[in-house]
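>>> Dropping a prediction and its sequence here:
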Amino acid sequence: MTRSVAADPPALSEPTRRILQRLGNPFRNYFARNPDDEVCARYHVPELFAEERQLLHAIIDQYRYQPRLHSEVVPVLGNKGAGKTHLLHSIKHGEGGQWQLLVTPGVYQRECDFLEYLLFQILDTLLGGGRQKGLRPLEYIGERLLRQALLQTLPQLPDNALLDLFPAGGLGRWGRRLGWGLAQARQRRHQLLEGLQAAEQAPPFLAPPSLLALLHQTGVEPERLLPLFDHFRNEGDPRNPAGLMRRFILRGFAHAILRRDEAELANFLTYGFAELEFHVRPTRQDLVLALFKVLMDLFASLHIPVVVAFDQLEDLLLVRRGDDVHRTAEAFFAGIVQVLHQLDGLCFLIFAERGLWNRFVPSLDGYIQDRLTHPVHVAGYGTVSAVRLEAPPPELVRQVIAARLRPCHAELPPEEVLSDIFPFREEQVQRIARTEPTLRDMLQQCRHLYDHLVYGPAEWEAGSPPPSRITSTLEAVENEATAAGVTLRQVDVIEIPAESAPACGDEAPAESPIPPAEAASSTATVPPAPGEVPAAIPVASCPEPVPSAARTTLTPQMMAELWDQEHRTARRQLEPEGALTGATRELQAALGQFLAHCLEHGVKVGPWRLQHVVPEYVFSDHPTYGVVSLGYWACKDGQPWKVAVGLFLARGAGKPRELEIKFSLFDQQPPPLDLLVLLRPEDDLSLTGRSKKLWSEAEQRGHLARLEPASLDTLAQIYAFPRWLAALRESLPEGVPLPNLADLIQQKCEHLLTQVCMPVHT
């Protein structure tokens, strides 16, 4: 290897250094926690993975123009840190491409039927507060659905209904019996139809006016449109339960858009669909499949692709972790294959590490392998078996680095900003881009280099290379060399673990000041000194080693920051009116995972400890309400108490029905519980009518039950827990287990732990 020492770069002035230190390190967040991470949008470079993004858009658009195309799986493979999550974020939230319903499912439990799991993930996305390309899915789909229904219904309205919808003002009301105002009503109908048609034909990049805005322009009260949807029936709707489901869903969307009341839609999608009158009562799986097909037909009628993107599947693909994880992974992929056969119009994107995918897929059954690896034909691209992400070229890496540094440059005097990558040099950026294997490694090396330049010594050593895996070795021979073209030849560098690295000299190197948050998140890796150095070149003392990307550790401060970020995101997702109801199953699965990790990490609540956990215990034919989590709590030398913890989120008519199903747990023989704990939103805690009667009857039978008030913050803690775990695992190197989380869980979830545990007497 040949390398020449360059001239000294100008030192940072003290005012510039202080400004950069105040702004912090822009490379600190070097990985995306999830597809909704704001870091992705803040530092997005459109040219990064542009070809791969166009290919994925082309695959998705096939389901837009052929809505009932056969469901397929497309793997998106790349090394850990290659930018898979960033690519998914750009598809979900970026400006390119048209709108699609993109679902990023959460935690999967092997005990749950996969079709049921997938349905409730779609409902959670549909009813939640998350946005895609700036729009809530419920609002976008509801607007499209109502516009199409009105375009079909308004031209067929009889004159009496037309006068009811467009009443004349003033004296025109008295002349209605004589037919006055009919011409004006027809004119206003024509104006409304033109506005609806223009909104439907608006280009994808131009947001059309909302339906409420169009109604306001034509003087139509939204409440007057609701009767049109109470008994609306499309010409193609069958006279069977599927047609009835479609009409109820349309009515729910009408109330959500026209009255801003999402409760009716949320209640039907989680409760009402299972309470319809059937000639033959369907099974739980048949109910789920029927509702799923109705929703897919509805999306197909609007030409909205449904994309299910699985990200961060490392836990499922790490077959070395044990047979139980392997069986869960087999059930997961077998469930995907089952859905491929049952439903059309679904596009599955699986973002996975290339090495893990190539090792795991051959261990699956043959028919599962065939479906997962089945190629997809894409017009203009040919046959695509997988999308592979490679390391970006140096010119794109430079753009990424410049995007990260741009906010810092905005705070500096223009004369201080020597280039768009200041305070870095071109050769430093090029060297990082050519030597690091993934984008994440490149950003982390930029992070260490930025720390060295901004928080390090005031003067930059001559010819110092950027932090990388060979930095320490090269600095040892170059530090005191002059800038006059000294050349080093045949320097062999061998990486060894930091624990066994030899010391560079008799004295420890002086430490550079590094921010506490940055220093706490890193550990050092010291390569060995070079074997031979010419006598004419003096060897400098060993510089401070630069942490390697593979040695990053999680500190309590970093884990707490990730927790707060995920909690805020979860709270925004659950804030809309119907979001809690739609997230019932996702919350229950997250609650089961919360209890399982409390058991794994030894969380203690007073004298109680968990001895056993069943994350999801299914006990009823109702897909939404018939599931709880079981936790066996025990004191020292005492018998464990079996505590069933469930969510009680139903509203209206579903409230007594859910309570009845939950209390049916006590009727099983042998009973799987000693105590039933129900988490109920604190704004609707009182029991009245039939719900109160059911509770009293349960108490008279000697059944132990407890109703716990749950605030939105508490429910957001449950919802965020699996996503927080995924963010922790994503920030750790491959094969490194999670640290013990007991202290952090007890600190952040102290109140929740007391609610799901046996009573603690003080």
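Good, I have the coordinates.

>>> contacts, neighbours, all on C-alpha from now
Noted.

>>> Which residue is the nearest non-sequential neighbour of residue 655?
Among residues not flanking residue 655 along the chain, residue 691 sits closest, at 6.9 Å (Cα to Cα, 6 or more residues apart in numbering).

>>> So what's the residue count around that neighbour?
Residue 691 has 18 neighbours, counted by other Cα atoms under 10 Å.

>>> SS state for it?
The assignment at residue 691 comes out as helix when based on DSSP: H, G, I helix; E, B strand; the rest coil.

>>> show me the contacts for it.
By Cα atoms under 8 Å, 6 or more residues apart in numbering, the residues touching residue 691 are 655, 656, 659.

>>> Inside helices: which ones of the residues you listed?
Among the contacts of residue 691, the members falling in helices (DSSP state H) are 655, 656, 659.

>>> Just send the residues you listed back as a markdown table, with neighbour count and distance to residue 265 too.
Formatted as a markdown table, those follow (neighbours: other Cα atoms under 10 Å; distance: Cα to Cα, whole Å):
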| residue | neighbour count | distance to residue 265 |
| --- | --- | --- |
| 655 | 18 | 15 |
| 656 | 21 | 18 |
| 659 | 20 | 20 |
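
>>> what does stretch 719-730 contact?
Stretch 719-730 has contacts (Cα under 8 Å, 6+ apart) with 33-34, 106-107, 312, 554, 559, 562-563, 566-567, 569-570, 586-587, 590-591, 593-594, 737-738.

>>> now stretch 156-170
With Cα under 8 Å, 6+ apart as the test, stretch 156-170 has contacts from 173, 181-182, 184-186, 188-189, 219-221, 224-225.

>>> Which single one of these is nearest to residue 122?
Nearest to residue 122 out of the contacts of stretch 156-170 is residue 225 (Cα to Cα; 27.9 Å).

>>> If you tally nearby residues, what's the number for the closest one?
The number of residues packed near residue 225 is 17, by other Cα under 10 Å.

>>> I'd like the next helix or strand past the strand ranked longest in the chain.
Criterion DSSP state E: the longest strand present in the chain is strand 608-618. Downstream of strand 608-618, the next assigned helix or strand under DSSP states H and E is strand 627-634.

>>> what angle do that next one and strand 608-618 make?
Counting by axes from the mean of the first three to the mean of the last three Cα atoms, to 10 degrees, strand 627-634 lies at 160 degrees to strand 608-618.

>>> Against that first model, consider the following:
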Amino acid sequence: MSKACEEQAIRFLRGEENPFDAFVVSDKPAQEFPQCHVQEVHGEQFEQIGRAIDKYRYPAYRTRRQLHETRVLIVRGVRGSGKTHLLHVLRQRATPTPEIWVCPRYYDPAFPFAEYVLTEFVRELLSAEDAEAPARLRWSARELTRQLLREAVASLSLPEWLEWSGSASDGWSRLRRARRSQADREALLDDLAAGRSLALLDEICGRHGLSSAAAAGLVTRHVERTELGSGSAVRMRREVLLAFGDLALRNTPDRLASLLEQDFAQPEAALPPARAEVVTQLLQTAAEVLAAVGVPIVFALDNMERLLAPRGPVDMPAAQSFFNGLAHFLDQTRGMLVVLFVERGLWNEFGPAINSFAEHRLRQGVRVRDYGCVWDLELTPPTPDQIERVVQRRMSPLLARAPQADQLPPCFPFASDEVRQIATAGVDVLRTALLRLRDRYDELVLPDHQQIQKTTEPESEASPPATADEAADALRRTWEEAAATGRRRLGMSRRTSLAQELHTGLGRWLELLLGQQVHGWRLSEARSAVTFGDHPAFGSVTLATWQDEQGRPCRVALGPILGEGRAMPRDLEIKLSALQQRPSLADQLVVLWPVQQGPIEAKQLPPATRQIWEQSAATRPVWLCPLPMTDFAWLLGLPEWLAQHSATASASESLCSFILERTSYLLADLTPRQSAEGLSAIGDRQSVQVTNDK
């Protein structure tokens, strides 16, 4: 390579982005993520996890006994070793059938673990945030219904087929019609058996004389004839199959969404199953139905610091709840895989939270071909050869556009020996190598007076601490960002799927305001997501305990109504039953009613819901409180907002003041009511004085 060619290439690179600026991977990968991937880095771990997932892909599933037991894989590595990158690569790999990847963004130990898993699974399955989720769901529905329809058509006699296809007739043309209809039937069976076609089912049926309504009726008849029994598990399987059929043949997703989010509790059954049982049954049914079309379910938990150490130190009670719940979940379900991506140091801190019961189940692992039993995977430091491949991969798109590209070496502007020297000089994780490559790239490409500062700066040159105004601006800015994220999720998700996160937000908010006094009442205790009854979707409240001036406690349950349509009366009925629980759960109940804005009164409720309110609320210490969508939004974003700021030295006091300034109106609506007159609907909110006796 000539000197002139090198100088020309350097001038070109000065006008381009530094390809090593991307050294941290976010929860959602950027568009250039594929350009950063080198398959040799952690290739062995990728292969082992991929084979474990493929073991849960059942090409010829018929019975529950074929389902493998639910197992856990643990992927450990130091910070910056590439755990999140590996997760993204696994999610984007080419597979013969879709995969359901459930990646929770929070954990609240107040909820039973199986309910937590179910909520996250349903959210992912029905998600509107992920552009690929609807396609995965519809693909699964089409393939499942295709199998059911083929079985249904094959089971029909010729007269039955003529009746269902509308080809039955009298007179001289009957024989001719029957022969043509029989040919249509055989052609339909061939098309349905042909495999995974991109054509919609109603189009396939229409080509062979079967309307979509008739096809839906055939599927319903077949399911009712083959899924026999009166047990809760059989009923649930029937409902799930028929809901998938409605989505595939009638393009109506509401039935499936309602079933998965709230209607699965089966309150109309003669002997309704217990809360924990119905949750496990739905998870198991979902695993079986998706296994029938070769779709594995993978629960992947990354960034465990956010889940179990949101305030810095490990939350030991939360960690104990998590690992004990996970162990029981492994015992109770089949057909699902759990993958934990954990920082090595954090995993060591989890040690006291993992008892022998949980440890033995975590170590069961998955037996995969060529590797034996796999359960604990360590991400090792990259080799010099792998670092050199990373450089070549990231430089390749730039060098392809550079002048005289065919004369440039693949690592340009680096020399191969220089890359290997960087890779061997104390590099323990990939991120360290990327940081050094970024700095060295600027040294080679930029003029001396334009080079950026080194990554490691002298301590004396560290930036001064933020001023009070700068800290306040940061709080306001991140608050607005969290609220905007909450509003976006509200617009893209069904409210029922956000119930657990709303309770978590309510609980964190009240915990931050402990000690506040409103109208002579002092907030003394807060508990998020206190569960009761047998309905997993609606049987939860957040509990706020207040004390009057004499120190007498009053427990106020906060029950948001998130059921929509025909589920709304049922949701209200269950929330009202919180006051009838034995032992006593609460003394008073606030029914939080989502509204766009303004007050809420009983006369504004839908007729069926208003009837339940008028029958039950008049004689109970319960009142309506509006929950505007703006409040709903910031409550959803509050836990992550708190995690961003809780590490600062004076975070507790400053956060409390900031929150109180913006939310005191809502806190005032949640104080106990001492008289019957106080139990009427909340009207216009008034300014109240909130004091702190901490």
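Yes, it's here. The structure presented is a predicted model; accordingly, all values stated were derived computationally and were not measured.

>>> preserved in the second structure, out of the contacts of residue 691 of the first structure?
Contacts conserved in the second structure for the contacts of residue 691 of the first structure, counting by both residues aligned by TM-score structural alignment, their matches' Cα atoms under 8 Å: 655, 656, 659.

>>> who touches the alignment partner in the second structure of the second one in this structure?
Residue 656 of the first structure maps onto residue 569 in the second structure when the alignment is built from TM-score structural alignment. When the contact criterion is Cα under 8 Å, 6+ apart, the partners of residue 569 of the second structure are 563, 608, 609, 612.

>>> swap in residue 42 of the second structure?
86, 379, 380, 382.

>>> cool, and residue 495 of the second structure?
By Cα under 8 Å, 6+ apart, the neighbours of residue 495 of the second structure are 562, 563, 564.

>>> could you dump those residues to TSV with distance to residue 415 of the second structure, neighbour count and secondary structure?
Below are the contacts of residue 495 of the second structure laid out as TSV (distance: Cα to Cα, whole Å; neighbours: other Cα atoms under 10 Å; DSSP: H, G, I helix; E, B strand; the rest coil):
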residue	distance to residue 415 of the second structure	neighbour count	secondary structure
562	61	21	coil
563	63	22	coil
564	63	15	coil
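
>>> coming back round to it: what does the residue nearest to residue 655 of the first structure correspond to in the second structure?
In the second structure, residue 691 of the first structure lands on residue 609 (TM-score structural alignment).

>>> Kindly provide the distance from the residue nearest to residue 655 of the first structure to residue 661 of the first structure.
12 Å (Cα to Cα, to the nearest Å).

>>> try residue 16 of the first structure
Here residue 16 of the first structure is placed at a distance of 66 Å from residue 661 of the first structure (Cα to Cα).

>>> what's the answer for residue 161 of the first structure, then?
As judged by Cα to Cα, residue 161 of the first structure and residue 661 of the first structure stand 43 Å apart.

>>> higher neighbour count, these two?
Higher neighbour count among residue 161 of the first structure and residue 661: residue 661, with 16 against 13, using other Cα under 10 Å.

>>> Superposed on the second structure, what's the mean shift for the helix or strand containing that one?
With secondary structure defined by DSSP H and E, residue 661 of the first structure is part of helix 654-663. Comparison of helix 654-663 of the first structure with the second structure after fitting gives an average deviation of 1.2 Å (mean Cα distance after the TM-score superposition for the first structure).

>>> Give me the packing partners of the strand or helix carrying residue 123 of the first structure, helices and strands only.
Taking DSSP H and E as the criterion, residue 123 of the first structure maps to helix 114-127. Where contact means 3 or more Cα pairs under 8 Å, 6 or more residues apart in numbering; DSSP states H and E, helix 114-127 of the first structure is packed against strand 101-103, helix 137-153, helix 284-301, helix 323-342, helix 579-582, helix 584-600.

>>> How about residues contacting the fourth one?
In this case it means helix 323-342 of the first structure. With Cα under 8 Å, 6+ apart as the test, helix 323-342 of the first structure has contacts from 70-72, 108-110, 113-115, 315-319, 346, 364, 368, 371-372.

>>> mind listing what the counterpart of residue 534 of the second structure in the first structure touches?
Alignment note: residue 534 of the second structure maps to residue 621 in the first structure; criterion TM-score structural alignment. Contact partners of residue 621 of the first structure, counting by Cα under 8 Å, 6+ apart, are 283, 284.

>>> quick one: residue 621 of the first structure and residue 286 of the first structure, what's the gap?
10 Å.

>>> one step back: in the superposed pair, what's the mean gap between the longest strand of the first structure and the second structure?
With mean Cα distance after the TM-score superposition for the first structure, strand 608-618 of the first structure departs from the second structure by a mean of 4.8 Å once superposed.

>>> where along the stretch 551-694 of the second structure do the helices fall?
Secondary structure of the stretch 551-694 of the second structure (DSSP state H, counting those that start in this stretch): helices located at 567-576, 607-616, 629-645, 651-669.

>>> follow-up on the earlier one: now flag whichever of the ones in helices among the contacts of residue 691 of the first structure is closest to residue 636 of the first structure.
Nearest member of those to residue 636 of the first structure, counting by Cα to Cα, is residue 659, at 33.1 Å.
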